[in-house]
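*Asks:* Sharing a model prediction with you, sequence too.
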Amino acid sequence: MPYVDIKITREGASAAQKRELIAGVTDLLQRILGKNPATTVVTIDEVDVENWGIGGLPVLEHRAIRAAAAAKGAGQ
């Protein structure tokens, strides 16, 4: 029985988007590994952005730095 835990930041993923993720992951496991969809479990954990970090920084700081770098690169 496959078990997949998807972690995303809590930023407004709709019920329809979550349904699509669950269906897509289930389909992928069936197509690639031959797993039975009836016994495939998919959970989605939403994490507050203040509890998510990338590269040693809170995610919002990390995004701000990336956006500033991209803006700087676009202005050259």
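*Replies:* Nice, thanks for sending it over.
*Asks:* going forward, measure contacts and count neighbours with C-alpha atoms only.
*Replies:* Fine.
*Asks:* For stretch 15-30, list every residue counted as buried.
*Replies:* Of the residues in stretch 15-30, those buried by neighbour count under the rule 16 or more other C-alpha atoms under 10 Å are Leu21, Ile22, Val25, Thr26, Asp27, Leu29.
*Asks:* Next up, a structure to set beside the first:
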Amino acid sequence: MPIVTIQVTREGTTPGAPSITAEEKAALIKGSSELLRDVLGKPLESTFVVIEEIDTDNWGWGGLPVQEFRHRRAARTG
């Protein structure tokens, strides 16, 4: 039973609003399931897909919260 986890950042969205539409989520689920079927021979009905929407304050980059990392990078290249 394969389990696929897709994490999508919520960048550019209103707090509390979904970052991707229901149609986009359905396409991700379908595409991921079909990929596992085509590559590994896994039946569609045995594949689980989990989509997580991650707020930007809940992830980091380069050892820093992502917003701080971007601020510092912009200051260096500015």
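*Replies:* Cool, the structure landed. Just so it is clear, the structure is predicted and the values come from calculations on it, not from any experiment.
*Asks:* sorry, back to before: max pairwise distance over the buried residues of stretch 15-30 of structure 1: which two?
*Replies:* Leu21 and Leu29 (12.3 Å; C-alpha to C-alpha).
*Asks:* how about the longest helix seen in structure 2, which residues of structure 1 does it hit?
*Replies:* In structure 2, with assignment by DSSP state H, the single longest helix is helix 22-40. Structural correspondence for helix 22-40 of structure 2: residues 15-33 of structure 1, per TM-score structural alignment.
*Asks:* One more: stretch 52-67 of structure 2?
*Replies:* Taking TM-score structural alignment, stretch 52-67 of structure 2 hits residues 45-60 over in structure 1.
*Asks:* Can you give me the buried ones in the matching stretch?
*Replies:* Residues of stretch 45-60 of structure 1 classed as buried under the neighbour-count rule (16+ other C-alpha under 10 Å) are Val59.
*Asks:* No further queries at this time; thank you.
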